[in-house]
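*Asks:* just coords:
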């Protein structure tokens, strides 16, 4: 899975949801990582994914709607389903090669609300995190319970 960041100068200042990719596009950036990982295609980057989300009204209030993770993904040819934010559900998805996107509330990753991607989990329950807003957070593994304590909802993806 590629590490993509909202702050990348290639797209950070592009428009999204009444602001910019840098400020508002954690959801589209996460879905871009999953899209590239699952399809092997590179025709979408965070700016294009953000434009796609805006064009299809997935961010009418300035934040990415949860429906983007299901309906938006399906429009791109990616299957997805919302899963229970439990260790078992996440482990099962990741063991099956299905990346997981989590919507998290304020905590380690955000002071407002945020999306992150989980790409793998080891035998000790440490999760590989792809945080679209933080190379620092993405460079370390996180205890699954710490992620779960901050998770509001999550989705798994496959093709």
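*Replies:* Yep, that arrived. Note that this is a predicted model, so its numbers are computed, not measured. Residues are numbered from 1 along each chain as shown.
*Asks:* Every contact and neighbour count from this point should use C-alpha atoms.
*Replies:* OK.
*Asks:* For stretch 63-77, report the contacting residues that lie outside it.
*Replies:* 17, 24-25, 27-28, 31, 53, 58-59, 79-82, 155, 159 (CA atoms under 8 Å, 6 or more residues apart in numbering).
*Asks:* Residue 20 is in contact with residue 14, correct?
*Replies:* Yes. The pair residue 14 / residue 20 is scored as a contact, 5.5 Å apart, by CA atoms under 8 Å.
*Asks:* List just the nearest of the contacts of stretch 63-77 to residue 7.
*Replies:* Nearest to residue 7 among the contacts of stretch 63-77, counting by CA to CA, is residue 25 at 9.8 Å.
*Asks:* ok, now how distant is the closest one from residue 42?
*Replies:* 18 Å (CA to CA, to the nearest Å).
*Asks:* quick one, which of these two is more surrounded?
*Replies:* residue 25 (33 against 11; other CA atoms under 10 Å).
*Asks:* Who are the contact partners of the residue most central in space within the chain?
*Replies:* What sits nearest the mean C-alpha location of the chain, by CA atoms, centre = their mean, is residue 30, with 2.9 Å. Neighbour list for residue 30: 4, 101, 115-117, 130-132 [criterion: CA under 8 Å, 6+ apart].
*Asks:* just curious, which of the residues you listed is nearest to residue 47?
*Replies:* residue 4 (11.2 Å).
*Asks:* mind listing what the closest one touches?
*Replies:* By CA under 8 Å, 6+ apart, residue 4 lies in contact with 29-30, 33, 46, 132.
*Asks:* Could you work out the most separated pair of those?
*Replies:* Maximum pairwise distance in the contacts of residue 4, criterion CA to CA, is 9.8 Å, between 46 and 132.
*Asks:* what is in contact with the two at once?
*Replies:* 4, 6, 29.
*Asks:* here comes the other one, which I'd like you to weigh against the first:
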């Protein structure tokens, strides 16, 4: 499988999250034996869960997409390196509401409403407040367990996770969980990596790598239709 270069996180101080991505960010991986492909912006991206699994169709965006990867978040920081928050929010809003909301739209909203942090990325409150601004319901997941993940995802809701150091980041990174397979592993949309998005993740692995410094109801938010 064609892979991404390693993702490095700049910093995550208290309520801030950002990523530093290599120049190859936005290149999508393809399954072994198939030709590489570049999905168009907003391509439907769904892993079909078999057996007792459950997955809702979502629209997948990459923060490094050529359509907006060089867009300057807050007028100064490229989306490809600092846009995981707006991109995760755009995935959730577009998938749940049916509105076509791009990462640029959510980045502009974030900046206009004070959720952009220069050089650092996004204030954590971007996820709940941004979701509510687009008409979604946002809640804190109080009991963070594998069973609670699967229960929420069974109800056609999405989880936005703020990850800490580990497989996703050296410090902090927003991803979206949208289902689980028949073994109970979680299906995710990672704004920075199609390779990680194509993998399935034990809920225990994700829970063990959640941010320990999350604010504003994090590190796990439940987003749903009102």
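*Replies:* Everything's here; your move. Because the structure is a prediction, the values reported are computed rather than measured.
*Asks:* tm score of chain vs chain?
*Replies:* In this superposition the chains share a TM-score of 0.94, using TM-score structural alignment, normalised by the length of the first structure; 158 aligned residues with a CA RMSD of 1.3 Å.
*Asks:* Mind putting the shared contacts of residue 46 and residue 132 of the first structure into CSV with secondary structure and distance to residue 137 of the first structure?
*Replies:* Formatted as CSV, those follow (DSSP: H, G, I helix; E, B strand; the rest coil; distance: CA to CA, whole Å):
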residue, secondary structure, distance to residue 137 of the first structure
4, coil, 13
6, coil, 14
29, helix, 15
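*Asks:* and residue 3 of the first structure, how many neighbours?
*Replies:* Look at residue 3 of the first structure: counted by other CA under 10 Å, it has 17 neighbours.
*Asks:* Residue 99 of the second structure now?
*Replies:* Look at residue 99 of the second structure: counted by other CA under 10 Å, it has 11 neighbours.
*Asks:* wait, it sits on residue 92?
*Replies:* No. With contacts counted by CA under 8 Å, residue 99 of the second structure stays clear of residue 92, the gap being 10.3 Å.
*Asks:* just to revisit the earlier point, for PyMOL, write the select line for the buried members of the contacts of stretch 63-77 of the first structure.
*Replies:* Buried members of those, defined by 16 or more other CA atoms under 10 Å, are picked up in PyMOL with:
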select buried, resi 17+24+25+27+28+31+53+58+59+79+80+81+82+155
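*Asks:* Could you pull up the residues touching residue 154 of the first structure?
*Replies:* By CA under 8 Å, 6+ apart, the neighbours of residue 154 of the first structure are 82-85, 100-103.
*Asks:* Next step: those residues restricted to strands.
*Replies:* Applying DSSP state E to these, the entries found in strands are 82-83, 100-103.
*Asks:* The first structure: strands as residue ranges?
*Replies:* Using DSSP E, strands in the first structure cover 15-16, 19-20, 79-83, 100-104, 114-121, 126-130, 141-143, 151-158.
*Asks:* Turn those strands into TSV, including distance to residue 91 of the first structure.
*Replies:* TSV is the format used below for the strands of the first structure (distance: least, CA to CA, whole Å):
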stretch	distance to residue 91 of the first structure
strand 15-16	32
strand 19-20	33
strand 79-83	11
strand 100-104	10
strand 114-121	7
strand 126-130	9
strand 141-143	12
strand 151-158	11
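*Asks:* Tell me where the first structure has helices.
*Replies:* Listed in chain order, the helices of the first structure (DSSP state H) span 21-24, 26-39, 46-55, 71-75, 87-95, 135-138, 144-148.
*Asks:* out of everything not next to it in sequence, what's closest to residue 123 of the second structure?
*Replies:* Excluding its sequence neighbours, the residue lying closest to residue 123 of the second structure (CA to CA, 6 or more residues apart in numbering) is residue 16, at 4.5 Å.
*Asks:* how near is the one you found to residue 219 of the second structure?
*Replies:* Residue 16 of the second structure is 12 Å from residue 219 of the second structure, by CA to CA.
*Asks:* Then residue 72 of the second structure?
*Replies:* Taking CA to CA, one finds residue 72 of the second structure at 26 Å from residue 219 of the second structure.
*Asks:* ok, now residue 62 of the second structure?
*Replies:* Distance, residue 62 of the second structure to residue 219 of the second structure, by CA to CA: 21 Å.
*Asks:* Ok, residue 127 of the second structure next?
*Replies:* Relative to residue 219 of the second structure, and taking CA to CA, residue 127 of the second structure is found at 10 Å.
*Asks:* try residue 166 of the second structure
*Replies:* From residue 166 of the second structure to residue 219 of the second structure the distance is 15 Å (CA to CA).
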